[in-house]
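>>> Build me a model from this:
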Amino acid sequence: MMIHRRIRVSAIVVIATALAVAVVTGCGHHESTPLVPSTSSSAPAAPPLRVDDRDPDAVLVAAAAQIYSWQPAQDPSAAAGFTRARALLDPTYIESVGATAAGLSQVTGATWDRWAAQHATVTATAHIGHDDHPADTATAHQRVVVITQHITLPNPAASEPDRVVVAYMIASRLGSTDRWRISMIAPKEGQP
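I've put the predicted structure just below:
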């Protein structure tokens, strides 16, 4: 009886350890997007996504376009754009957003399902708005970014108008480097 109990306890410990290792290592799944360099890194990686990451405006525009571009028939949710843009995002911001990244999209589940059924492609372009913004600092660059999403359907007769999303965004300097990453995205409330 005591031997069976020790075996059972040992089995539970082994299973718990295996689960913990799987969670920490991501169950062996590795994203194809390069990991974002740590803010403590003294030698940042090369500019991601062919973006000059020494230019905070370029980082803001490129990240917004990537985050708001989707293929709903293949992407599980709008969070896929956020995942694809992670090389342009501050690691701390990635952690804080976590599973809520799809909430940045302002797309209803019904719209997403319709686009998926229609095999729509949503391609975003972005530009810096002309709104007033706080003064730039050595470590933060805040802007209003205007994102236009063009919805392309296989059947051109079923076209949809472009969507416009306005977002308040911050690019922050990555540690003591001259590289910038997105540290905040806040879509303006009350948009379509």
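>>> going forward, measure contacts and count neighbours with C-alpha atoms only.
Noted.
>>> For the residue nearest to residue 73 when sequence neighbours are not counted, pull up the helix or strand it's in.
The shortest distance from residue 73 to any non-neighbouring residue, by C-alpha to C-alpha, 6 or more residues apart in numbering, is to residue 116 (4.0 Å). Using DSSP states H and E, residue 116 maps to helix 109-118.
>>> tell me which residues of that helix are tucked away?
Buried residues in helix 109-118, counting neighbours by 16 or more other C-alpha atoms under 10 Å, are found at 112, 115-116, 118.
>>> for the helix or strand following that helix, the distance to its chain's centre please.
Remark: after helix 109-118, the chain's next helix or strand is strand 121-128, criterion DSSP H and E. Its chain's C-alpha centre and that of strand 121-128 lie 14 Å apart, by C-alpha atoms, centre = their mean, to the nearest Å.
>>> what sits up against the helix or strand just after strand 121-128?
Next along the chain after strand 121-128, taking DSSP H and E as the criterion, comes strand 140-152. With contact meaning C-alpha atoms under 8 Å, 6 or more residues apart in numbering, strand 140-152 is reached by 56, 60-61, 64-65, 68-69, 120-131, 133-136, 159-173.
>>> could you give the angle of the helix or strand just after strand 140-152 to strand 121-128?
Heading C-terminal from strand 140-152, the first helix or strand you meet, by DSSP H and E, is strand 163-173. Per axes from the mean of the first three to the mean of the last three C-alpha atoms, to 10 degrees, the angle that strand 163-173 makes with strand 121-128 is 60 degrees.
>>> how about strand 163-173: buried residues?
164-173.
>>> Nearest to residue 179, out of the residues you listed: which one, please.
residue 173 (5.7 Å; C-alpha to C-alpha).
>>> Proceed likewise with the subsequent sequence, for comparison:
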Amino acid sequence: MIVSRHVLPSVLLAATTALVGCTAQDRPPVTPSCEAEPFPPPHAQIPPCSGVDVLQGSVGTLYRLDPSAGIDPRSAFDTARPLMSPAFVVHAGPGASMWSPITVSEWQAWVDARIAVASTVEVTADDHPPDTATSTARVLAVHLTPAGGSPVDFAVYARAIRSGAESRWLLTDLKVLS
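Here you go, the predicted structure:
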């Protein structure tokens, strides 16, 4: 096919107009694909493809303590296992009961009185290392409020990793900061 030199500029102008008309504003943002399986109940509501949501959900589960319901640090840890890496479970398991500033005598008083404890965990705006496709870390504020008592507030640093888009984010590190 022979294209005359009078037709070629028209074709190029049409192609340029089509490309300019489709700007970055017209295209939806690209989100990384995630093919991770959902977490099992009771964690099915935690998005496995969001590192920050996994951090908040796992730390929230670890601190969902309630002496009136028999939920102590060990049972909270066991409930959170699906949200943690296997290596973290092995490494951190023995010390899980020491992850809060609640003393043994204070906890025992709550147990004896069957005091209900409300807990919340919030992601803070503190500085954190830059997120990557396989690693994320945040400082989270933990608030434990025993019924009729003074709140216990402290912060934790938590990190989650995943091996790729087909993997869930999992908690791999936790340190109490205050």
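>>> doesn't residue 62 make contact with residue 127 of structure 1?
No: between residue 127 of structure 1 and residue 62 there is no contact under C-alpha atoms under 8 Å: 9.1 Å.
>>> Tell me which of the two has more neighbours.
For residue 127 of structure 1 versus residue 62, the count of surrounding residues by other C-alpha atoms under 10 Å is larger for residue 62: 23 against 19.
>>> What sits closest to the aligned partner of that one in structure 2 if chain neighbours are left out?
Using TM-score structural alignment as the criterion, residue 62 of structure 1 maps onto residue 57 of structure 2. Closest residue in space to residue 57 of structure 2, ignoring its immediate chain neighbours: residue 46 at 6.5 Å, by C-alpha to C-alpha, 6+ apart.
>>> Now distance to residue 191 of structure 1 too, for the buried residues of helix 109-118 of structure 1, in JSON lines please.
Listed next are the buried residues of helix 109-118 of structure 1 as JSON lines, based on distance: C-alpha to C-alpha, whole Å:
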{"residue": "112", "distance to residue 191 of structure 1": "16"}
{"residue": "115", "distance to residue 191 of structure 1": "19"}
{"residue": "116", "distance to residue 191 of structure 1": "22"}
{"residue": "118", "distance to residue 191 of structure 1": "23"}
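>>> farthest pair in those residues?
Longest span within the buried residues of helix 109-118 of structure 1, C-alpha to C-alpha: 112 and 118, 9.9 Å.
>>> Where does the spatially most central residue of structure 1 fall, secondary structure wise?
The C-alpha lying nearest the average C-alpha coordinate of structure 1 belongs to residue 82 (C-alpha atoms, centre = their mean; 1.8 Å). According to DSSP H and E, residue 82 of structure 1 maps onto helix 79-84.
>>> ok, now which ones touch whichever residue in structure 2 pairs up with residue 89 of structure 1?
Matched to structure 2 by TM-score structural alignment, residue 89 of structure 1 sits across from residue 84. With contacts taken as C-alpha under 8 Å, 6+ apart, residue 84 of structure 2 has the following neighbours: 58, 170-172.
>>> Scan these and report the most crowded one.
Ranking the contacts of residue 84 of structure 2 using other C-alpha under 10 Å puts residue 171 first, with 30 neighbours.
>>> Counterpart of it over in structure 1?
By TM-score structural alignment, residue 171 of structure 2 lines up with residue 182.
>>> with structure 2 superposed, average distance for whichever strand or helix holds its match?
When elements are assigned from DSSP H and E, residue 182 of structure 1 belongs to strand 180-187. On superposition with structure 2, the mean distance recorded for strand 180-187 of structure 1 (mean C-alpha distance after the TM-score superposition for structure 1) is 0.5 Å.
>>> Now do that strand against strand 140-152, angle only.
60 degrees.
>>> Check the offset of strand 180-187 of structure 1 from the chain's centre.
10 Å.
>>> And for stretch 13-21 of structure 1?
Distance, centroid of stretch 13-21 of structure 1 to centroid of chain: 30 Å (C-alpha atoms, centre = their mean).
>>> so the longest helix anywhere in structure 2 matches what in structure 1?
If you go by DSSP state H, structure 2 has its longest helix at helix 7-21. Under the alignment (TM-score structural alignment), helix 7-21 of structure 2 falls on nothing in structure 1.
>>> Mind giving me the packing neighbours of that helix?
If you count contacts as 3 or more C-alpha pairs under 8 Å, 6 or more residues apart in numbering; DSSP states H and E, helix 7-21 of structure 2 packs onto no helix or strand.
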